[in-house]
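Chemist: Sequence unavailable; structure follows:
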């Protein structure tokens, strides 16, 4: 039925509604979330799933001044995460250190509707409320291409990169000969292995498939999948999660695997890496996911990195004490030790004075 138990454990840490989530492509247990509370949180789910509710993320990323509506992981570099907020700001984070490495300011005069990495993660394309599509080199912090009035309509549009470097957009126009005439915002999901785009919309009850080719009209209608109930939300699952005994090479060519091509530090230094592909012919056997550890560059994070390692949501016991309480207790103990030292020092002075008085009396 698709229903779950009402008492099913949940991940609850944000103080406002969650607006976007994205599973890490290089760790099936790690998920990032953006919220109206202006924060980004990264969570590590236990390998066997949630047994109890989770309320403490591995790391909280703070840098936006308004709600965060877009979250997307880098396709080939480990621990690189992009977030975009209603403050018209794009931040690229190194999740491994919890740092905001790149901030793309003053590039978007209005709300950002979508942001998408290209195949190797060297560029991003964005759709903005000002009706302009921008292609940005995030490490150089410059716009390398833009298209004004990509769609005439004022309603939200979306833009995604195709594997050949072209940009595919959806939006609204006065003409009604487009892919879909529904009122909902069309959300494109792209399969780079087969060059197929799936279009669906909130409130719609159909999903349309189109193949992208080099021949006019370039976007070719394939089929429509219809459901009885309208769609409320959509997501795209990695193909390695398919549970099927049938396999056809032409339908399932090699696809991106869970291994990253480069580390975060390499990417921020200017290196690029293509996705590491795997074959699904003999099925996919998941390997052991390593724990996400956050190591910040300041001394205060000694405690935090241990917290990420020992009391991360995946390993945390119900009896563990939050680090803030530990800090308060430590400060209390230090104050007591200091007061005891002061007391001992004053008593020593008093003893010396009494000894001097006794020696005078004895004489």
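Modeler: Perfect, thanks for sending it. Because the structure is a prediction, the values reported are computed rather than measured. Numbering: from 1, shown residues only.
Chemist: contacts and neighbour counts: CA atoms only from here.
Modeler: OK.
Chemist: Give me the distance between stretch 253-271 and the centre of its chain.
Modeler: Distance of stretch 253-271 from the chain centroid (Cα atoms, centre = their mean, to the nearest Å) equals 16 Å.
Chemist: got the buried residues for it?
Modeler: Buried residues in stretch 253-271, defined by neighbour count with 16 or more other Cα atoms under 10 Å: 253-264, 267-268.
Chemist: neighbouring contacts of it?
Modeler: Under the contact criterion Cα atoms under 8 Å, 6 or more residues apart in numbering, stretch 253-271 has outside partners 25-27, 75-80, 94, 101, 139, 193-194, 239-240, 272-280.
Chemist: Buried among those? Make that a PyMOL selection.
Modeler: In PyMOL, this line selects whichever of the contacts of stretch 253-271 come out buried by 16+ other Cα under 10 Å:
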select buried, resi 25+26+27+75+76+77+78+79+80+94+139+194+240+272+273+274+275+280
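Chemist: Just the ones of the contacts of stretch 253-271 in helices?
Modeler: Per DSSP state H, helices hold no members of those.
Chemist: put this beside the first:
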């Protein structure tokens, strides 16, 4: 069943091709086209199970859906159509003839029965957009392959508490001021006496693994300090006595952390006083600051080359910075208008210019995504409505393939989109669905995927029941006995290409790339 909608002069026009067995006075009829020409048209006996979520532009359809549902409850078994001011166009495919029937003059000609106990799926009749990722699907690992007993403590509403890299999972633990670091190789329940990072009399507001060092974890603390923890290769066997180093970076609570993607020992911090600074971790010195935040920042991200930083803020603005410039603020723009704090990430595909993606909400309850061009930052390139919901959205970028994954805190699904030059530039592909909501989610590095099985992404999801589940995303291929190089371009090896002193002095070293081909 296919449909298309448009609005013209206040009158809603909707057309559906209903491929159903039809009985009555037209036994040879195998398709009915119904054209609704007035907004006040009413339905009699229409038993169609709508699937509005599968129809782009579904806002107009919801009005019809409400009328159909309302009347169907009153006369669920009527076989007769009797809409007001409506023509039914009956098209006989076998004879190639089109017949218009005015129901007020020819009611007896229209006695039609629909199969109504099945869910009818509708989509636009236009040809689906071609994409090698159109059939991308997600599969959770078996429970026996997962980590159980993960006890996440209280966290900020607009924060994602789950952090992971290629080797470890880290979460704020149930006991205030503690953090658990669990090797990804662990299977089964976490021991009740699992070693914890203990910090008495203070809470942990954020935690981040270093971008270029899997064994270094930083925690943002409520007393204005940032602690750096060196994790043994196999994880902690006992609780560490003290951090490797710790710096006092503010008189207020430290709320956000973000490591530079390429330069070792470069860390961004943001505190509750709206102060944003960049530090040389090796010396504990503040080397730069990002002014002009009028409210608390909610999200930061670095461009892939580490030259730019973007911030989303509770003043509903998105800002772009060049941290090493004499005037760091490059541009700012009005971000999502909703009250929920926005999240951001740079997105793109290897060899193509990067864009900035923000995830937030409208003034209502619509959750949405927006794309921005850093080279022309004043106006959004596009806005894509996701759904209606109250939880925060978190975007995750695959910068090798130009894909974006979007998950809501408390949701059970993960949507995925593909970037493209054609409108709307961010194309919905599909979604992974689960009945288990996610307390937090982390995208693992590309080096963790199984390229032989055409697995292009892997997430680790922690649910309220304490289960940390790995989810693999695969592109189905008929033949996977050879390496699919179109799915696996060379990827960033996550090794530092410069240090803090070099970067703050203006050095920009290119990232190193490695092949995921297991035979190389």
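Modeler: Okay, I see it. These numbers were taken from a predicted model, which means no experiment stands behind them.
Chemist: TM-score for the pair, please.
Modeler: The TM-score (TM-score structural alignment, normalised by the length of the first structure) is 0.73; 282 aligned residues with a Cα RMSD of 1.9 Å.
Chemist: Point out the ones among the buried residues of stretch 253-271 of the first structure that are inside strands.
Modeler: 255, 256 (DSSP state E).
Chemist: show me the contacts for residue 265 of the second structure.
Modeler: Neighbouring residues of residue 265 of the second structure by Cα under 8 Å, 6+ apart: 259, 279, 280, 281, 282, 499, 500.
Chemist: The fifth one sits in which helix or strand?
Modeler: Pointing back at residue 282 of the second structure there. Following DSSP states H and E, one finds residue 282 of the second structure outside all helices and strands.
Chemist: what do we get in the first structure for it?
Modeler: Mapped onto the first structure by TM-score structural alignment, residue 282 of the second structure lines up with residue 96.
Chemist: again, but for the last one
Modeler: Structural alignment places residue 500 of the second structure opposite residue 264 in the first structure (criterion: TM-score structural alignment).
Chemist: How about the first one?
Modeler: Under the alignment by TM-score structural alignment, residue 259 of the second structure pairs with residue 73 in the first structure.
Chemist: wait, doesn't that match sit right on residue 24?
Modeler: Yes: assessed by Cα atoms under 8 Å, residue 73 of the first structure is found in contact with residue 24 at 6.2 Å.
Chemist: Kindly indicate which of the contacts of residue 265 of the second structure lies nearest residue 438 of the second structure.
Modeler: Distances from residue 438 of the second structure to the contacts of residue 265 of the second structure, taken as Cα to Cα, are shortest for residue 259 (24.7 Å).
Chemist: Burial check on that closest one, number of neighbours?
Modeler: Counted with other Cα atoms under 10 Å, the neighbours of residue 259 of the second structure add up to 24.
Chemist: now swap in the one 10 residues further on and tell me
Modeler: By the criterion of other Cα under 10 Å, residue 269 of the second structure has 22 neighbours.
Chemist: Would you agree it falls within a helix?
Modeler: No: membership of residue 269 of the second structure in a helix is not supported by DSSP: H, G, I helix; E, B strand; the rest coil, which gives strand.
Chemist: What separation is there between it and residue 213 of the second structure?
Modeler: Distance, residue 269 of the second structure to residue 213 of the second structure, using Cα to Cα, to the nearest Å: 18 Å.
Chemist: do the same with residue 168 of the second structure
Modeler: Taking Cα to Cα, one finds residue 168 of the second structure at 11 Å from residue 213 of the second structure.
Chemist: And stretch 428-446 of the second structure, end to end?
Modeler: Taking Cα to Cα, stretch 428-446 of the second structure runs 22 Å from one end to the other.
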